[in-house]
Every structure is written in C-alpha cells, then in structure tokens.
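Student: Sequence plus the predicted model coming up.
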Amino acid sequence: MFAAPTKKAKRLLAVSASLAESLPASLTETGRAVAKANAFAGEAGQILLLPDGSGADALLGIGNAADPFAFGDASKVLPEGEWAVEGDLGDIDPTMAMVAFGAGAYQFTRYKKASRAPARLAAISGGDADEARRVVRSIWLARDLVNTPAGDMDPAALQKAAEALGKEFGAKLRATVGDDLLAENYGMIHAVGRAAQCPPRLIELEWGDAKHPRLAIVGKGITFDSGGLDIKPASGMRLMKKDMGGAANALALARLIMDAKLPVRLHLLIAAAENAISGNAFRPGDILTSRLGLTVEIENTDAEGRLVLGDALAKAAENEPDLILDFATLTGAARVALGPELAPFYTEDDTLAQHLSEGGTQVADPVWRMPLWDGYDKQIDGTISDLKNMGDAGFAGSITAALFLRRFIAGRRWCHFDIFAWNPKDRPGRPAGGEMLGSRAAWAALKTLYGN
C-alpha cells in the first residue's frame, strides 16, 4: 500500500474545478476532446477514464474545497491495478489524499467475498506514505471490529483483538474477568455484564517507556446492548453490535500510537461486557458500588455504558496519567445534537480542546466541543446513594453523561468523546457501517502534544 510508483502504474491526473475548463497542458487534444464530450467539470470525486493517447489514463476531479475525500471513491471506481497521481493537488494534503483513497478501499469480507479488488495507489510525492499506511490500517481495524456481529464479537473476542494488537507491538496485556471483577472492586462492570453467557472483563494493555508521559485511553466495549431489563425496542436494538465502537476506536488509536512509536507510556483500558437479560440481570433501583467507592443508583439499565466507563476511568486515574481520553457510543442525545458525522467531545482543558479542533480539521475528522455545564451536575446526585446513572429525563443527556464520568477521573486532565462510530450511508471513503470517528482527530492532537 502506497509504495513507490512502478513503470506499470497508470496515470491519474488530478484536476480542480477551477482548472477543468482549460484542463492541464499534459492532456493531448484527444484527452481534451473526451473530457469535453463527457462534461468533465473537475467536481470533487468525479472520475473519467481516458483512451490511449490522451496524456493520462484517467482524470480525477478534486473540486475547489481542499477536501481529501475527493479521493475516497477512486479505489472502487478506477480499474484494478496500480495508479500514480499527477497534477496539482492545491490545498489537499498528499498524505490525507492517500488516507482517503485507502479508507475508500476498505471492504468487510468476513462473511461475503468482495466483488472485485480495489485499485492500488502509489505513494504521492510530498506525502508521508508510512503515516498514511498506519492510519488506513487503523481505520480498517476499527471498522472490522464494529462491523462484526455480536455473535462473533463478544467480550472474549474483543479481548482476543486486544491480545493480537499487543502481540504485534510487544505490549503487555492483562484481563480481569467475571467474578474476579468483584474481587478487584469493579462492581459496575460486573453488574452490567453478569447476565450474559460470556463474562464481562476489564482488558488492560501497557506499552512504552515508563520514563515517558503516561497516557490512558479508555474504551466502552458493550458488545451488544439489549437495554437490559429496561429493554430497547427492536428498532433501537438493531445496530447495537456497534455499542463497542468506543473500544474499537480506542484500539485503533492505540495501534497508531504503537506503530508510530509515539513517546508515551500507553495504558489502554477496555471495559467489555454484554448488557443482556436473564434472572441475574441488574435492575432499576439497584445500587452498585464502583471501584472509586462511590455508590450509584440505577435509574435505567439502558444507561449502562457510563457505568462500565466509570470503573475503567477510576482505574486509569489511579496511575496519575498526564492525560486520559475515553471513547464511547454513549448517548442518543449526542446524535440528536450533532448527527452521525460530527464527534462531540468534552474537556475542561482549553489547550487540549484547541489541539483537538485543529487536528480534526487537519485530518478531515471534524469534532465539536461540548460544555461540561456545572449547572446540570446536581442532576446526577443520588438521594439514597452518591450518584444516579441518569440526569433529568429528556434534557441534556450527553452532557449529564459526561458529568457522570467526570466524577471518576480524580481531577486528571481528561477528554470524553461521545461518538457514533457508524456511517448510516455511503460517503466517499466512508462506506456505510462501522467507522473510526473522533479518534483520528485525537491522533493529530497527540502528535502535537507528544510528538518527537
């Protein structure tokens, strides 16, 4: 992927909308005539195959908006084989153009064979092919994990995915499983997952030099969410295989960190459980004791993600990390506020927020800062317990969920992402299904904070 171009590579000429009328001088009269006859206007993502003797083998429109995802559908539209990009990319970063091309080449083939092989792209001059490769591989990892049905992606399978990642990069892995969670005071993870056939677990991966700043990444790994005894309707349950999308994004970000050898001491924590229903399922009104010692009254068993994250965040904070990032498909309220394409995040660190916003713009992974509004904090105070797991029904659900999580971080620098991790429909380079969302923006920010 993204190797140096060979002599066999076909020529893909990038053309902006502003230049499409005149077309590059490298095109022959034949090429110009074919472009004119096919009304080629250089619109972003527009592809036109050219006959021999045209001065190029295909044209790719890149528009005028500096959007690298103009390259997003090229891998499945261009004929199979190797392609080399020529022409002026304008303000499109060549590394991001490769990422967009590679992201568009993704196919989920675990249960159905691909109809064709994607086209291959040679390294683009001026771009970082190594960075593009590692980002694309991490995108594919996140998508594969989210797309896999819960029958094949239970907590044990999620642990195997973490073990494979640890083995690849020489990281150490530890899992606390089943009733051992109670022995180590992870009462909320245990309660959420105890009704499922596959026992819940906290998966921890450690990597890097102890002398480097400690970075904790926490992922919500609810491998299927029935809603528990407060059961979801069928329409709300259909996509709940993706409720481990936070864990998938955390694993994908960890992969980037280890592959790039970012100088941090990484502590990855995945709180993995299936929120199932059986005779021993936790109940509305139950009071759970968290690892931090705080008691939590259950208002609704379908607000389970914040429970498992609370225990994992408490553990992460014990090691006094320089920064904690958590990723979770946590609330429907976040989708109502920002939709499926924009990842909301919460932090009280203005500098970190700026790095995340700028990083999201840089890598075409847009994020939006949301308020940790203290005025709503009392909503999660308990009456017969320290906390309850929901605020006032119907209002500010994403904010009160973030405020709940804030109770478990012991004042550490922290950022919470409430992501969707799913594309409802095909977009260039972003096929329908599981997605790496928000965590690419986080990667850009981490390189700024901790880069060599």
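Tutor: Sure thing, it's come through.

Student: only C-alpha atoms for contact and neighbour calcs from this point on.
Tutor: Will do.

Student: Check which residues of the longest helix along the chain are buried.
Tutor: Taking DSSP state H as the assignment, the helix of the chain that covers the most residues is helix 129-147. Of the residues in helix 129-147, those scored as buried under the neighbour-count criterion (16 or more other Cα atoms under 10 Å) are 129, 131-147.

Student: And stretch 73-80, by the same measure?
Tutor: Neighbour counts over stretch 73-80 (16+ other Cα under 10 Å) mark 73, 74, 75, 76, 77, 78, 79 as buried.

Student: can you list those residues in TSV and add secondary structure and distance to residue 204?
Tutor: Below are the buried residues of stretch 73-80 laid out as TSV (DSSP: H, G, I helix; E, B strand; the rest coil; distance: Cα to Cα, whole Å):
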residue	secondary structure	distance to residue 204
73	coil	37
74	helix	38
75	helix	36
76	helix	37
77	helix	41
78	coil	42
79	coil	43
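
Student: Buried residues, the following helix or strand past the longest helix of the chain. List them.
Tutor: Of the helices and strands lying after helix 129-147 in sequence (DSSP states H and E), the nearest is helix 155-169. By neighbour count with 16+ other Cα under 10 Å, helix 155-169 contains the buried residues 155, 156, 157, 158, 159, 161, 162, 163, 165, 166.

Student: residues making contact with stretch 377-395?
Tutor: Contacting residues not belonging to stretch 377-395 are listed as 287, 294-300, 303, 306-307, 376, 397, 400-401, 403-404 [Cα atoms under 8 Å, 6 or more residues apart in numbering].

Student: do stretch 400-415 as well
Tutor: 292, 306, 309-311, 313-314, 316-317, 320-326, 330-331, 345-349, 372-374, 376-377, 379-380, 389-391, 416.

Student: Separate out the buried members of those residues.
Tutor: 292, 306, 309-311, 313-314, 316-317, 320-326, 330-331, 345-347, 372, 376-377, 379-380, 389-391, 416.

Student: Give me the subset of those lying in helices.
Tutor: Among the buried ones among the contacts of stretch 400-415, the members falling in helices (DSSP H) are 306, 309, 310, 311, 313, 314, 316, 317.

Student: Let me know the closest of the residues you listed to residue 420.
Tutor: The shortest gap between residue 420 and any of those belongs to residue 306, at 15.1 Å (Cα to Cα).

Student: From residue 96, how far out is the closest one?
Tutor: Using Cα to Cα, to the nearest Å, one obtains 34 Å as the distance from residue 306 to residue 96.

Student: Next one for the comparison:
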Amino acid sequence: MVPYQYIERPSPFSTKGGKTLPVFAVTPAHVETGTLDPLALDWARKAGFKAEAGAVLLVPGDDGHLAGALFGLGANPSENPFITGKLARSLPAGDWHIETAPLTANRLLLGYGLGSYSFDFYRKARVTEPHLLIPQDADAADIKRQLAGVFLARDLINMPANDMTPADIEAAARALAGHYKADIQVISGDELLESNFPLIHAVGRASAVAPRLVDMRWGKKGHPKLTLVGKGVSFDTGGLDIKPSSSMLLMKKDMGGAANVLGLALMIMDAKLKVDLRVLIPAVENAISGNAFRPGDVYRSRKGLTVQIDNTDAEGRLVLADALTFADEEQPDLLIDMATLTGAARVALGPDVPPFFTDDEELAHQLFDASLETDDPLWRLPLHKGYERLLKTLIADLTNAPSGGMAGSITAALFLKRFVSTGRRWVHLDVFGWSQSERPHAPVGGEAQGIRALYRYLRQTY
C-alpha cells in the first residue's frame, strides 16, 4: 500500500538565519534604468542580460566567487505570476534570498515552491537543490500547506496504475486520515451491492482489485457540512467500448478527481477550518473481463433512477452518481465534486482551464473571484436545461452517453445534477489533472487544478 507521504523530498525553503546569496528579480526596465545593485547591473550589461521572463544570470563577486544571481521577470510580471518556479530548477545548490522583486512574498514563495516539484519515485532524486529563505512578511505555514496539497495530488496522479489501484487509493486516504486524526470507513466488493451502491459495483467488478467507496470524516459536528466527492477511476480501459491505445496511454490520471479532493482535504484539515468535512471517493478500475458491464445494460442507481449504458467509457458519471446520492442524503451545506470526466471540456477550454457548473449564482461569482486571486483558473459553463432532452432514452430514466457528441461536458454535468437534490449548493468541476507541457510552476505530469481556488474560497467562508 502507498501512504500519502510516500515520496520524501527536501523542503525547497531555507530556515537558516546566516548568510544567503541574493537573487535580484528584475524587469527589463530595471536593467535599462540602472535601478539595481551596481555590481549586478555592471555584470548584467556586460553579459547582455535583458531580464526576459525566466532568464537567470549568475553574478560573480570581486573575489571571483559566486555573489548572487539576476532573475528576469519579463516586461509584465503579472503575466507570469509563478515565474519564480524557474528559480527552483535553475539556481545552483545553496541558500538564497530574494533581494528585490515586484511580487508579493507569498506569490514569489508559492511559485518557487510549486516549481521545485519533481516526481522521483522511480528514479534517483536530485541530490543538491537550492533553498530559498522565507521572508518575514510571508505566510509560511499557509504556503507550505498549499504546496503539500498540490504535491499530494500530483504524486497520486503520477503514480502508474500498477501502484495506484483502488486499494492504493484507499491506502492514501487512510494515511491522510491517520495524519489528521480523521475517521474513515470503506465499503468494498460485493458489500457495495448489499449497501445499495449498484453503479459503483457495476463499473468496478471486472477488475482483479475490488471496487470500493471510501468515506472519510473530519471536523466538529455542528459546523457547516462540507462534502467533497472525487472520481477515483484508477485506470480506464474504456471497458468493452475499449479506448484506442493512444487514448488509453494517460488513463492512470483518471483518478485525478480523487487526487484533487484529497489534496484539498489536506489543506482544509491542516488549516483547521471550521467545517464538518466529509470526503467520498468511489475507487474503481474500469477493466475488461467476463463479468464486465456491457453496452445496452440497464442498472438501477442508489437514487432509484434507472440508467441505460450506451457507452462503457462513460463510467465516471456512473460511480459519481451513487456517491453524490449518498452525499446528498446527509444534506450538506456545500457539496463539491471533482472528476476527470469529459474530453469535451478540453475541447471547449483546453487542458489548463477546468469548467465548473453550479446553479448558485453567488457561489459561482465567489469561485471565479477566488480563481483570479489565486491564478488557479476556472471558468463557469452553463447547466443548460434545454440539453436535458439529450439524456432521455427509450427504456430507462437516463442514458449515460447521449448520442450526437455535442455539449458533452454540459450533458455530463446535467446527468450528475439529477443525483443532487433541488436547491442544494453544489458545484461540479470537470478537471484534466495533467500538465501537457512544462511551465515555470509545473513540470509535465499530474497536476492539481482548482483546489487552490477552492481552498481560498473555503478559507474566506469558513
């Protein structure tokens, strides 16, 4: 089993109070007008340093030893809010501090920390790394908890499916629960049928590793009820409607919703927010065997609605349907679900901007504001009632895969909405969970999406 802290990595920050080398974070205007340290300025001009975004120039002292570094922010630092992530991969080993920067201490440290991440579970880790001194005006504790949540999500997504089965997802949740003294219960295998979770069982029964529903609770009764639901499909073959190999290659990330809600739960618990927290993760593998669920099958969900299976590759909404129904039965004050649900969301908004869906106008505005404040992009898409007709089928209440291929992210959200009571404060996030190209704050690989924005909103609210 894989505990959530399975990858030991050194802190990217320095706590030493002794001598540290300076980093001068500058824009092209600083170089042009000469408004920086004279020694660094002279060296920058001699070296032709233009302060392009992410550029690093090491500066020698009079004695020939390393005296500091120049770091380019580009002409408009606001366009690259986490550009300091490049520093974590560019500076030589040692202890450093930021001497000047037109960025807040929290922003520059968060960027640096995010950029320090690497996934080294299957290879030799970097031996020496630079360490950045935490300024006194930074909220060090909150930065570290955000990094811990993001790194947890990234780590879990990056683990290949042979080491991140439904049982390993459970183990990660148990380790997190143990660390924060949360309660956890798991319903597994045929117990899912006995406990009335038919859709979770149907999707996961073909796997050699039993499907399960993880139920973690933390907080104080009487505080506002906050429930997080995360899709935990450890690998998605597509089922009998099997994916082509090119589409299956990254399907280890199909538990990205579960990874993200666990990362968010870490932040919530570490910050001791005044909530009655519940985390539900339906953890399954959508595999193929003689007892795999089939196209054309009809199943009665926990809610009682019947669902016709028109595509076994639309399995995420099925396991979420039972989990959302279970969550809804406790009438939470706020219900949030996260899932790597549809390719249509990527067609609409690309891989870096997850859509979210809610009927609550105030919540929608607050989440969007939080996404702007944290540079953790989210964009609202409509729960357009006119598309509900696409969920109809001849012999059941709902189809899991509307025909036609149009508005796929919206129809998936409308499907989930049928399992949440009218009037419930609910938001659904359709995340990609992956960085396709390296960015200053993120390498290629598993990515936390939306959880820093959600944490900002929840911290402001609770």
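Tutor: The structure has been received and is ready for your questions. Here the structure is a predicted model, which is why all the values come from computation and not from measurement.

Student: tm score of chain vs chain?
Tutor: Taking TM-score structural alignment, normalised by the length of the first structure as the basis, the two superposed chains have a TM-score of 0.96; 446 aligned residues with a Cα RMSD of 1.5 Å.

Student: quick one on the thing from earlier: closest one of the buried residues of helix 155-169 of the first structure to residue 57 of the first structure?
Tutor: Distance to residue 57 of the first structure, by Cα to Cα, is smallest for residue 165 among the buried residues of helix 155-169 of the first structure, at 39.4 Å.

Student: What is the aligned counterpart of the closest one in the second structure?
Tutor: The alignment partner of residue 165 of the first structure in the second structure, by TM-score structural alignment, is residue 176.

Student: all strands in the stretch 251-400 of the second structure, in order from the N-terminus.
Tutor: Assigned strands in the stretch 251-400 of the second structure, in chain order: 276-286, 298-300, 306-308, 334-339, 355-357, 379-380, 398-399 (criterion: DSSP state E, counting those that start in this stretch).

Student: Just tell me the aligned range of the third one in the first structure.
Tutor: I take that to be strand 306-308 of the second structure. The alignment places strand 306-308 of the second structure over residues 295-297 of the first structure (TM-score structural alignment).

Student: from memory residue 250 of the first structure sits against residue 327, does it?
Tutor: Yes. In this structure, residue 250 of the first structure is within contact of residue 327 by Cα atoms under 8 Å, at 6.4 Å.

Student: Identify the contacts common to those two.
Tutor: With Cα under 8 Å, 6+ apart as the test, residue 250 of the first structure and residue 327 both reach 217, 218, 219.

Student: Could you find the counterpart of the second one in the second structure?
Tutor: What it means is residue 218 of the first structure. In the second structure, the residue matched to residue 218 of the first structure (TM-score structural alignment) is residue 229.

Student: Confirm that match sits in a helix?
Tutor: No. Counting by DSSP: H, G, I helix; E, B strand; the rest coil, residue 229 of the second structure is not part of a helix but strand.

Student: mind listing what it touches?
Tutor: So, once contact is read as Cα under 8 Å, 6+ apart, residue 229 of the second structure ends up touching 257-258, 261, 279-281, 320, 323-324, 335-338.

Student: TSV please, covering those residues and showing distance to residue 237 of the second structure.
Tutor: Written out in TSV, the entries for these read as follows (distance: Cα to Cα, whole Å):
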residue	distance to residue 237 of the second structure
257	17
258	18
261	23
279	26
280	23
281	19
320	18
323	21
324	24
335	29
336	26
337	22
338	20
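
Student: Just tell me what residue 139 of the second structure corresponds to in the first structure.
Tutor: When the first structure is aligned by TM-score structural alignment, the residue opposite residue 139 of the second structure is residue 128.

Student: What is the burial count for its match?
Tutor: Other residues near residue 128 of the first structure come to 16 when the count uses other Cα atoms under 10 Å.

Student: same question, residue 229 of the first structure
Tutor: The local packing of residue 229 of the first structure (other Cα under 10 Å) involves 18 other residues.

Student: Counterpart of it over in the second structure?
Tutor: With TM-score structural alignment as the criterion, residue 229 of the first structure lines up with residue 240 in the second structure.

Student: next one: residue 18 of the first structure
Tutor: Under the alignment (TM-score structural alignment), residue 18 of the first structure maps onto residue 29 of the second structure.

Student: wait, isn't residue 99 of the second structure in contact with residue 26?
Tutor: No. The pair residue 99 of the second structure and residue 26 does not pass the contact test of Cα under 8 Å, sitting 10.0 Å apart.

Student: Give me the more crowded residue out of these two.
Tutor: Looking at residue 99 of the second structure and residue 26 with other Cα under 10 Å, you find the greater number of neighbours at residue 26, namely 25 against 16.

Student: Quick check: the more buried one vs residue 72 of the second structure, distance?
Tutor: Look at residue 26 of the second structure and residue 72 of the second structure: by Cα to Cα, they are 5 Å apart.

Student: what residues are shared contacts of these two?
Tutor: Between them, residue 26 of the second structure and residue 72 have residue 51 as joint contacts when contacts are counted by Cα under 8 Å, 6+ apart.

Student: what about the match of strand 306-308 of the second structure, how far off from the second structure?
Tutor: Averaged over the aligned pairs, stretch 295-297 of the first structure sits 0.6 Å from the second structure after superposition, using mean Cα distance after the TM-score superposition for the first structure.

Student: just how off-centre is that stretch within its chain?
Tutor: If you compare the mean C-alpha spot of stretch 295-297 of the first structure with that of the full chain, they lie 30 Å apart, counting by Cα atoms, centre = their mean, to the nearest Å.

Student: With that, I have no additional questions.
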